[in-house]
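> no sequence for this one, just the structure:
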């Protein structure tokens, strides 16, 4: 086993869904197979506008031939292993390249940096991982009251590394996932409630919105931004209890079972549509919205 870097871009010709699968041609088969059972880092190339750089981790579970295309393969990710970085990591940071394995003997960037799949050393993996989850922003260290009461203060340690025979093994706790999920969702929505359109900041500088899962964690909903939505307290309550939902075009749907229809209409966004993230990949995925309409929304 070994860790790797997988290049992914939103406009790729390949059928990638980073939390679930990575599609690639046969020329990379041996490199991807070397990552089975281990963690990989997703990287968005510098040529992409507003690139995120190194932006997430996932664990490769298995590799299979693509049933629909000859000579193409799928790396299937371990369910629940995908996690966006709290802080996307730039290819070239303040102290130079973070992935030093792409340098040649002369200290210059080699052709390896263009490879869609490449191995990464434990040192480079650790460096990127630590930068990606560095707790420097104010919204990341906060833990919601319900999470605190469930886990207790002594559960605050977000992650740990275990170095063993030069392999990187990491355990990502539920509490880290909750905190990172909050950060990436609030960042995508500019800390604004998607339903009311309000952006409220309290006296401590904290946004008064929560990061809600569209498909719940209990129903195997992933901790990815496209399965998240920023909601204020009342909107969150209504969303979780099926009083409101969203159509695929983000039109706000109000349940006919709502006891105060006029009151709900008064608090939702006047456009009748949810406030949405700028990045297309950050917007609620129709797959998760359909699940919410079918399993939560009270028609």
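Looks like it arrived, so ask away. Just so you know, these numbers come straight off a predicted model, no measurement behind them.

> please make it C-alpha for all contacts and neighbour counts, starting now.
OK.

> can you give me the buried ones in the top helix by length along the chain?
Ordering each helix of the chain by length in residues (DSSP state H) puts helix 174-188 first. Neighbour counts using 16 or more other C-alpha atoms under 10 Å place 175-188 of helix 174-188 among the buried residues.

> let me know the next secondary structure element after that helix.
strand 210-213 (DSSP states H and E).

> identify all contacting residues around that next one.
Here strand 210-213 makes contact (C-alpha atoms under 8 Å, 6 or more residues apart in numbering) with 181-183, 185-186, 221, 223, 227-233, 236.

> swap in stretch 257-270?
With C-alpha under 8 Å, 6+ apart as the test, stretch 257-270 has contacts from 194-197, 243, 254, 275, 298-299.

> against that first model, consider the following:
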């Protein structure tokens, strides 16, 4: 309440309640405890050190992990993006952030999981959403390099973005065009239409 007796609308309309330091510390400790069985070094939560005057030293645990996955060449991504002028082959979108980094991704036509090579002829430049549709087999490519996008497979929200029969944007250099064998593989083994 304010000094004049009226209510302060901001305090009563707050959608987030303020936490005392000891509750915040308990939440943080509980969150870290659930990660890989890690137990926090300090268990006395009252003086865990989340104040402006005293900070408890925090040593981040080092977790070693070994991941086995197919090697992907960085040059594949660079060359595919360059061949398509950083434009999505399906939508034509060319989005570049303030740092000059394009949104478009280099997609493998014949997936890496199927031993698809990191060849520019096995690549398409696709925006993130279109890449997702392509990898899940919801869209594919016809031999004439037009889009196969059956309406029954396309979410309604994306119907205007991907249009069945629309020609793909292709690289100017014919040596960078998608190879027919990779397109056929995608249609026959990935595409769900």
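Arrived safely, thanks for sending. It should be emphasised that the depicted structure is a prediction, and the values quoted were computed from it without experimental measurement.

> so what's the residue most central in space within the second structure up against?
The residue lying closest to the centre of the second structure (C-alpha atoms, centre = their mean) is residue 128, at 7.0 Å. Residue 128 of the second structure is in contact with 103-105, counting by C-alpha under 8 Å, 6+ apart.

> just the buried ones from those?
Taking 16+ other C-alpha under 10 Å as the criterion, what is buried in those is 103-105.

> closest one of those to residue 28 of the second structure?
residue 103 (34.1 Å; C-alpha to C-alpha).

> which position in the first structure aligns with the closest one?
Matched across to the first structure, residue 103 of the second structure falls on residue 208, judged by TM-score structural alignment.

> so that match sits against residue 186, correct?
No. Contact criterion C-alpha atoms under 8 Å: residue 208 of the first structure and residue 186 do not qualify, at 10.1 Å.

> how near is the match of residue 103 of the second structure to residue 192 of the first structure?
Plainly put, residue 208 of the first structure is 9 Å away from residue 192 of the first structure if you go by C-alpha to C-alpha, to the nearest Å.

> with residue 229 of the first structure instead?
10 Å.

> neighbour count for these two, which is higher?
residue 229 (29 against 26; other C-alpha atoms under 10 Å).

> in three-state terms, label whatever residue of the second structure lines up with that one for me.
Under the alignment defined by TM-score structural alignment, residue 229 of the first structure corresponds to residue 124 in the second structure. When classified by DSSP: H, G, I helix; E, B strand; the rest coil, residue 124 of the second structure comes out as strand.

> wait, what's in contact with the aligned partner of residue 244 of the first structure in the second structure?
Aligned against the second structure by TM-score structural alignment, residue 244 of the first structure finds its counterpart in residue 139. For residue 139 of the second structure, the contacting residues are 133, 147-150, 153-154, 191-193, by C-alpha under 8 Å, 6+ apart.

> now go through those residues and say which are in helices.
Per DSSP H, these map to helices at residue 133.

> quick one: which of the contacts of residue 139 of the second structure has the most company?
residue 149 (23 neighbours).

> contacting residues around it?
Residue 149 of the second structure touches 138-140, 162-165, counting by C-alpha under 8 Å, 6+ apart.

> the strands in the second structure, which residues?
Here the second structure has its strands, by DSSP state E, at 105-108, 123-126, 140-141, 147-148.

> closest to residue 22 of the second structure out of these?
strand 105-108 (44.8 Å).

> mean per-residue distance, that closest one versus the first structure.
Using mean C-alpha distance after the TM-score superposition for the first structure, strand 105-108 of the second structure ends up 0.5 Å from its aligned counterpart in the first structure, as a mean over the superposed pairs.

> any idea what residue 27 of the second structure aligns with in the first structure?
Aligned partner of residue 27 of the second structure by TM-score structural alignment: none.

> burial count for residue 27 of the second structure?
So residue 27 of the second structure, with other C-alpha under 10 Å, has 13 neighbours.

> quick one: residues contacting residue 198 of the first structure.
residue 192.

> ok, it to residue 279 of the first structure distance?
According to C-alpha to C-alpha, residue 198 of the first structure stands 20 Å off from residue 279 of the first structure.

> same question for residue 183 of the first structure.
In terms of C-alpha to C-alpha, residue 183 of the first structure sits 15 Å off from residue 279 of the first structure.

> the match of residue 229 of the first structure touches residue 87, doesn't it?
No. Applying C-alpha under 8 Å, one finds residue 124 of the second structure not in contact with residue 87, separated by 9.8 Å.

> residue 12 of the second structure: how many residues sit nearby?
The number of residues near residue 12 of the second structure, taken as other C-alpha under 10 Å, comes to 9.

> and what of residue 163 of the second structure?
19.

> about what we covered before: and which of the contacts of residue 139 of the second structure is nearest residue 178 of the second structure?
residue 147 (12.9 Å).

> can you verify my assumption that the closest one contacts residue 133?
No. Counting by C-alpha under 8 Å, residue 133 is not a contact partner of residue 147 of the second structure; they are 11.9 Å apart.

> all helices for the first structure, in order.
Going by DSSP H, the first structure shows helices at 29-33, 122-132, 145-151, 174-188, 233-240, 261-267, 286-295.

> so where in the second structure does the last one end up aligned?
Structural correspondence for helix 286-295 of the first structure: residues 180-189 of the second structure, per TM-score structural alignment.
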